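Chemist: okay, predicted coordinates and the sequence, questions at the end:
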Amino acid sequence: MRIPPFVFQLLYRIRRAYWRIAKPTTYGVKALIIHPVDSDRVLLVQHSYGDRSLWSLPGGGYRPARETPEQAARRECIEELGIEVDSFTLVLEEHPTTSAGKRGHLTIIRLHAISDEISPNGEISQARWVATDLTDLPGEPMVSKWVHSALRAHGPV
């Protein structure tokens, strides 16, 4: 069953309100996914919630007691994009974060896709393979600071 985008929008608002009240420590992962044939292309997404015009890296939250950042990145790739990645992962960066009243820890992981076929779920409004210089994004795109940070850390594959 495909979850409609408005459900993700509602859950996003509820989660942000909770963060303002509870001020939890959260753990998140972002995945810089390298194209299976062209290492100068990466997969970027626009979410169906939050700032929907922002191009970002796929990813999500995880609980360190249940999975590693690498396992979480793989899981998020399958859940959000229906994309399989190979077993090699590389932690590019780790960042302490503060947002919406919470304290967080973000890990950026580099993964290599096995196929360029993507099948986004309702959480993703758009996904596309783009050049690492971002020149083939449409119009004057807004791009997440985490995309720029991951691409700087990425270097040659």
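Modeler: Here it is on my side, so go on. Computed from a prediction, not measured in an experiment: that's the story for all the values here.

Chemist: all contacts plus neighbour counts: C-alpha atoms, from now on.
Modeler: Will do.

Chemist: flag every buried residue along the strand ranked longest in the chain.
Modeler: Counting residues, the longest strand found in the chain (DSSP state E) is strand 85-99. Of the residues in strand 85-99, 85, 89, 91-93 count as buried by neighbour count, 16 or more other CA atoms under 10 Å.

Chemist: take the one below as the second:
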Amino acid sequence: MSSGAICFANRLVIFSNNDYQNFPYSLNDSFDQFDVLRRVHSLEFSSDEAFKSKVSFDETSARPTTLTIVLHADSTLDASGIIQRIRSLAGMSAFIVLWHPEAVESPSLRIQAFINGANMVTCNENHLKDVLGTILAMQGTGQVMQAMQGTGQITCHVCGQQYMTAQDLWYHMPLFHIYHPNFQAQCQICHEHVDNMQVHVHEEHGPSGPCKEVRCGIGAAVVVHRCSDNKFLMVQEFANQGYWLPGGMMDGLQEPLTTCAVRECLEEVGMEVEVKGLLQIQHDMSAGKQGWRLVTFYAQLKEEAKPSEAKTVPDFESAGSCWVSAEELDHVPLRSETLPRKWFPLLSQQPDFVIPPLKIPDHLEHLFRDVTL
């Protein structure tokens, strides 16, 4: 399969090692919209030709093919090697999904799957439906017309997909290439040479126009605690940067800090949380510097929220999310170690630990006169 293939038609293949037990058959409604659906029980394919035979791939087709592959695995299957093999045969333009029961409970599984070439790791029916719908919208009749009329002139730097508009590229890059390392390139839309192509496309060429992030130097990080088993919800960061706490900068000084914390949790890990305490404040307000302030909050899921609904759809905010124990921190990469290594063990091992109140300590109030909690 050529990495420069024009991707219009949509073909979906499901490889399974357990006869599709625990796989939601209601997804068939979404699958019906794809041109070809193959359910392949065997995971063995020894050559390129054997692989093409299994997925009904035809390089001579008048309508070149976007291939979406769902690898349906259970806990008995080591999926890493299979994902790597599928990626090597299917090329960079294929969209590979690992459907696994531990998708939001095993941080090592998620990391390894993405490293080996997966685009998405999930066990959430609605999340998979959303992604299939997005792929259909991106690769449907509209793009065929763009190719015929010459209106889509952009080619993806990473996989070579052609005939895209600026809006196509804006959706395509984080969905298909969220784990690709940051790279420098000349933007095909505005022709500017940029240091980080993903960030540039997101901020400068979105559907609603430029939306560059305004940095005010104040942010929130959130320790989201599942008390039943002492696991904590973490963000799987883009570009293979490892895990970190959900969090980010305030949307201007008018946004309360707790609102920022709740918003970032919804955006990065897909969960509604209730902020219950203020754990820590870090700051550097040295003279002559712009200065920064970071407030770390303690939170739990809202009562109606389901831990299994943690975010698994890759987008610009994150590659997904996962529940992580203090012990698992030793076995996964972390974007920054300070906060999780301090608070996860403490909250896990000291059940009588009293969560500090939602209040800026008196000796630091002078640093937060310009914001509300």
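Modeler: Everything's here; your move. As the structure is a prediction and not an experimental result, all values here were calculated from the model.

Chemist: mind checking the TM-score on these two?
Modeler: Remark: TM-score between the superposed chains equals 0.69 [TM-score structural alignment, normalised by the length of structure 1]; 141 aligned residues with a CA RMSD of 3.5 Å.

Chemist: related to what we said a few turns ago, so which elements touch the longest strand of structure 1?
Modeler: helix 69-76, strand 102-113, helix 145-154 (3 or more CA pairs under 8 Å, 6 or more residues apart in numbering; DSSP states H and E).

Chemist: swap in 7 Å and give it another go.
Modeler: Helices and strands touching strand 85-99 of structure 1, by 3 or more CA pairs under 7 Å, 6 or more residues apart in numbering; DSSP states H and E, are strand 102-113, helix 145-154.

Chemist: which part of structure 2 lines up with whichever helix or strand comes after the longest one?
Modeler: Next helix or strand after strand 102-113 of structure 1 toward the C-terminus (DSSP states H and E): strand 124-131. Against structure 2, the aligned range for strand 124-131 of structure 1 is residues 318-325 (TM-score structural alignment).

Chemist: in that stretch, what's buried?
Modeler: Across stretch 318-325 of structure 2, burial judged by 16+ other CA under 10 Å covers 318-325.

Chemist: tell me the angle the longest helix along structure 1 makes with strand 102-113.
Modeler: Using DSSP state H to define each element, structure 1 has its longest helix at helix 5-22. Angle, helix 5-22 of structure 1 to strand 102-113, by axes from the mean of the first three to the mean of the last three CA atoms, to 10 degrees: 140 degrees.

Chemist: now which residue in structure 1 aligns to Glu268 of structure 2?
Modeler: Match for Glu268 of structure 2 (TM-score structural alignment): Glu80.

Chemist: count of neighbours near its match?
Modeler: Per other CA atoms under 10 Å, the neighbour tally for Glu80 of structure 1 reads 21.

Chemist: that one - that's part of a helix, no?
Modeler: Yes: Glu80 of structure 1 forms part of a helix when assessed by DSSP: H, G, I helix; E, B strand; the rest coil.

Chemist: okay, now Phe95 of structure 2: neighbour count?
Modeler: Phe95 of structure 2 - counted by other CA under 10 Å - has 24 other residues nearby.

Chemist: what's near enough to touch it?
Modeler: The contact partners of Phe95 of structure 2, by CA atoms under 7 Å, 6 or more residues apart in numbering, come to 67-69, 119, 176.
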